[in-house]
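K.L.:
Predicted model, plus sequence, below.
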Amino acid sequence: MLAKGCHAVDADQLRAARTALRDSAPLVHCLTNTVVQTLTANVLLAVGAAPAMVDAPEEAGEFAAVASAVLVNVGTVHARTAEAMRIAARAAGEVGTPWVLDPVAVGGLRFRTDLAGELVALRPTVVRGNASEVLALAGAGSGGRGVDSTATADDALAAAEELATRTGGVVAVSGEVDVVTDGTRTVRIGGGSVLLTRTTGAGCALGALVAAYVAATGDALGGAVAAHAHVALAAEIAADLADGPGTFAAQWLDALDALDGDALGEADVRTS
């Protein structure tokens, strides 16, 4: 049973989450878009998790049932992968495997928007997206400009709280300051770097990292917060060392790997 609504997200919890991830090495089943598969796999490996890219409908349910967590990312979805996503989400729900929905570019395109609506009805453990995607998924907006948000995380807070209440899970909204809510408590995570927005797949990889942390901790809110804090802190380290977006991507992977529990406990995390 995933923990919800029982404690604040504090430095001790963040440190424990980092240790739990390293110790448990969760297997994350990624049904994700073709643009980001390599970066997503490398991010999971860097933090100590294990990636698997299994997106055939014939295998998706079987694998989702044995994985530690599942990521469903609709970035380059088509009919065959959409069916695999439905199967995997249902299988995860049946056996209690935590799963994360990343509604990439939902709102502007009917096929993915309708699919995301079906997936929300299957009650994801965490929904992770930008503000425009969350607004559209909650029925409070029409989406952003492709994968780019035209709203801030705080603009989407009320929609995120409603969506979290509807699914019984957690909603994480990425932005200049990330916002994570379970419908009752709201956590804001500061930090990061603008270079994340110039690195293809950084947000999608974050969805996979959320899945890994939730699996490792058994805590939907705390795991989602730890993942966002890990990404933000590593981005700050990488930005200080990088000459631009190309070297940033490599430095970011190195920083994700090197960041330990003590460092994660220093993250800019505020609970309300």
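P.N.:
Great, that's in hand.

K.L.:
CA only for contacts and neighbour counts going forward, please
P.N.:
Will do.

K.L.:
List the contacts of the spatially closest residue to Ala3 that is not a sequence neighbour.
P.N.:
Leaving aside its chain neighbours, Ala3 sits nearest to Asp219 (4.7 Å; criterion: Cα to Cα, 6 or more residues apart in numbering). Neighbouring residues of Asp219 by Cα atoms under 8 Å, 6 or more residues apart in numbering: Leu2, Ala3, Lys4.

K.L.:
Quickly note the distance from the first one to Leu209.
P.N.:
This points to Leu2. From Leu2 across to Leu209, the span is 17 Å (Cα to Cα, to the nearest Å).

K.L.:
which one of the two has more residues nearby?
P.N.:
Leu209 (29 against 15; other Cα atoms under 10 Å).

K.L.:
Wasn't the more buried one part of a helix?
P.N.:
Yes: under DSSP: H, G, I helix; E, B strand; the rest coil, Leu209 sits within a helix.

K.L.:
so it makes contact with Ala226?
P.N.:
No: Leu209 lies out of contact with Ala226 (Cα atoms under 8 Å); the separation is 9.1 Å.

K.L.:
Break down the stretch 51-200 of the chain into its helices, ranges please.
P.N.:
For the stretch 51-200 of the chain, applying DSSP state H, counting those that start in this stretch gives helices covering 57-66, 79-95, 110-121, 131-137, 157-167.

K.L.:
let's bring in a second model and compare:
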Amino acid sequence: MNTRATTVHLSPSEALTALRDAAPLVQCITNAVVTGFTANVLLAIGAAPAMCDLPGEAGMFAGLADGVLVNLGTPTAEQRDAAREAVRATSAWVLDPVAVGALPVRTALAAELLEHRPAIIRGNASEILALAGAGAGGRGVDATDGPDAAAPAARALAVRTGGVVAVSGPVDLVTDGERIVRIGGGDALLTRVTGGGCSLGAVMAAFLGVCAPLEAAVAASALYADASERAAALSSGPGSFAVAFLDALDATAASDLDARVALTAVAR
């Protein structure tokens, strides 16, 4: 099994510098709607994307990759089998439980995959609540709850899996079951571009190649917040934002990230 997820503790700025130096290889078993955008996001941050989701290859590739994303947005039978292979071959993987709770096939698959202990679970508040058994899910892929409402469920999931849970929203919340970190900022135009949230999971998988899960999730969220604000300032709508966002991910200075992060609670 690939256990490349490192225990080195880095600040967001240090993590981004390390990622750009290392160019981690990221395997994506992901939503068919977002593969192109996800690949471009990974290239923009300095990672190397590989959309390897065929049964018979997925497990083999996961053993080589520095980080793996398993996104349940369009879980075909082949993708479900590929995901099962991949999570048995690596510990450096991210679960994105898209629309879990609202739809039965992916909900059952998410519960099965959860037993293989993802390093990071990334979702919106409604998805995290549903995955923890504390809610019924949102409106399809859209959340109907806020990150703070999902904080107890996120902490419980982190304790159960031994990993990290990242709840995306107006202020992102990341927890390892003990610490809770909030990352402010970002722009709402991210919610009007297909792949905005799905690609964040891939960025977290990239950071797993250079730092520990909590730091990976925090660094990815800080980078996303910074780049989305820069892109929105140059955009006239969702179309121009999508292009400007890729440019901003490439141009963001590592030194801009640390001020966005606040350790706001320590769980007892």
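P.N.:
It's in. Note that the structure is predicted; figures quoted are calculated from it, not measured.

K.L.:
Can you give me the TM-score here?
P.N.:
Once superposed, chain against chain, the TM-score is 0.95 (TM-score structural alignment, normalised by the length of structure 2); 261 aligned residues with a Cα RMSD of 1.3 Å.

K.L.:
Just give the nearest non-adjacent residue to Asp155 of structure 1, would you?
P.N.:
Closest to Asp155 of structure 1 by Cα to Cα, 6+ apart is Ala131, at 7.1 Å.

K.L.:
Aligned against structure 2, show me the partner of the one you found.
P.N.:
Using TM-score structural alignment, the partner of Ala131 of structure 1 in structure 2 is Ala125.

K.L.:
Return the residues in contact with its match.
P.N.:
Ala143, Thr144, Asp145, Gly146, Pro147, Ala149, Ala150, Val167, Ser168, Gly169.

K.L.:
what about 10 Å?
P.N.:
131, 135, 137-138, 142-151, 153-154, 166-169, 172-173 (Cα atoms under 10 Å, 6 or more residues apart in numbering).

K.L.:
Give the buried subset of the residues you listed as a ChimeraX selection command.
P.N.:
Burial among the contacts of Ala125 of structure 2 is assessed by 16 or more other Cα atoms under 10 Å; the matching ChimeraX selection reads:
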select :131,135,137,138,143,145,146,147,148,150,151,153,154,166,167,168,169,172,173
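
K.L.:
quick one: which of the contacts of Ala125 of structure 2 sit in strands?
P.N.:
Ala166, Val167, Ser168, Asp172, Leu173 (DSSP state E).

K.L.:
Next, work out how far apart the first one and Arg20 of structure 2 are.
P.N.:
Pointing back at Ala166 of structure 2 there. 22 Å.

K.L.:
can you check the last one too?
P.N.:
When distance is defined by Cα to Cα, Leu173 of structure 2 is 25 Å away from Arg20 of structure 2.

K.L.:
Only the buried residues of stretch 72-90 of structure 1, if you could.
P.N.:
72-75, 77, 81-90.

K.L.:
Could you find the closest non-adjacent residue to the counterpart of Glu14 of structure 2 in structure 1?
P.N.:
If you follow Glu14 of structure 2 across to structure 1 using TM-score structural alignment, you land on Ala16. Using Cα to Cα, 6+ apart and skipping residues adjacent in sequence, the residue nearest Ala16 of structure 1 is Gly261, 6.8 Å away.

K.L.:
list the contacts for the aligned residue in structure 2 for that neighbour?
P.N.:
Using TM-score structural alignment as the criterion, Gly261 of structure 1 maps onto Ala254 of structure 2. Each residue near Ala254 of structure 2 by Cα under 10 Å, 6+ apart is listed here: Ser11, Pro12, Ser13, Glu14, Ala15, Leu16, Thr17, Ala18, Arg20, Ala219, Leu223.

K.L.:
What distance do you get for the residue nearest to Ala16 of structure 1 to Arg18 of structure 1?
P.N.:
For Gly261 of structure 1, the distance to Arg18 of structure 1 - Cα to Cα - is 5 Å.

K.L.:
what do those two both touch?
P.N.:
In contact with both Gly261 of structure 1 and Arg18: His230, using Cα under 10 Å, 6+ apart.

K.L.:
Next, count neighbours for the equivalent of Ser199 of structure 2 over in structure 1.
P.N.:
When structure 1 is aligned by TM-score structural alignment, the residue opposite Ser199 of structure 2 is Ala205. Ala205 of structure 1 has 25 neighbouring residues, counting by other Cα under 10 Å.

K.L.:
Could you say which helix or strand holds Ala205 of structure 1?
P.N.:
helix 202-217 (DSSP states H and E).

K.L.:
What is the corresponding segment of structure 2 for whatever helix or strand comes next after that helix?
P.N.:
Scanning forward in sequence from helix 202-217 of structure 1 by DSSP H and E, the next helix or strand is helix 220-241. Under TM-score structural alignment, helix 220-241 of structure 1 corresponds to residues 213-234 of structure 2.

K.L.:
Check stretch 110-120 of structure 1 too.
P.N.:
Going by TM-score structural alignment: stretch 110-120 of structure 1 matches residues 104-114.

K.L.:
thought Gly139 of structure 1 was touching Asp114?
P.N.:
No: using Cα atoms under 10 Å, Gly139 of structure 1 is not in contact with Asp114; the gap is 11.5 Å.

K.L.:
okay, and the common contacts of those two?
P.N.:
Gly107.

K.L.:
any idea how far Gly195 of structure 2 is from the match of Gly261 of structure 1?
P.N.:
Distance from Ala254 of structure 2 to Gly195 of structure 2, by Cα to Cα: 23 Å.

K.L.:
ok, now Arg117 of structure 2?
P.N.:
In terms of Cα to Cα, Arg117 of structure 2 sits 24 Å off from Gly195 of structure 2.

K.L.:
hang on, the earlier thing: would you agree the match of Ser199 of structure 2 is in contact with Asn42?
P.N.:
Yes: using Cα under 10 Å, Ala205 of structure 1 is in contact with Asn42, at 8.9 Å.

K.L.:
How about the contacts made by Leu249 of structure 2?
P.N.:
41-46, 223-228, 230-231.

K.L.:
can you confirm it is in a strand?
P.N.:
No: Leu249 of structure 2 is assigned helix when assessed by three-state DSSP, not a strand.

K.L.:
what do we get in structure 2 for Glu58 of structure 1?
P.N.:
Using TM-score structural alignment, Glu58 of structure 1 pairs with Gly56 in structure 2.

K.L.:
who's in contact with the residue nearest to its match when sequence neighbours are not counted?
P.N.:
In this structure, Gly56 of structure 2 finds its nearest non-sequential neighbour in Ala82, 7.5 Å apart by Cα to Cα, 6+ apart. Counting by Cα under 10 Å, 6+ apart, Ala82 of structure 2 touches 29, 52-59, 62, 70, 75-76.

K.L.:
Kindly tell me how buried the equivalent of Trp93 of structure 2 over in structure 1 is, as a neighbour count.
P.N.:
Aligning on TM-score structural alignment places Trp93 of structure 2 opposite Trp99 in structure 1. Residues contacting Trp99 of structure 1 under the criterion other Cα under 10 Å number 32.

K.L.:
Cool, thanks, signing off.
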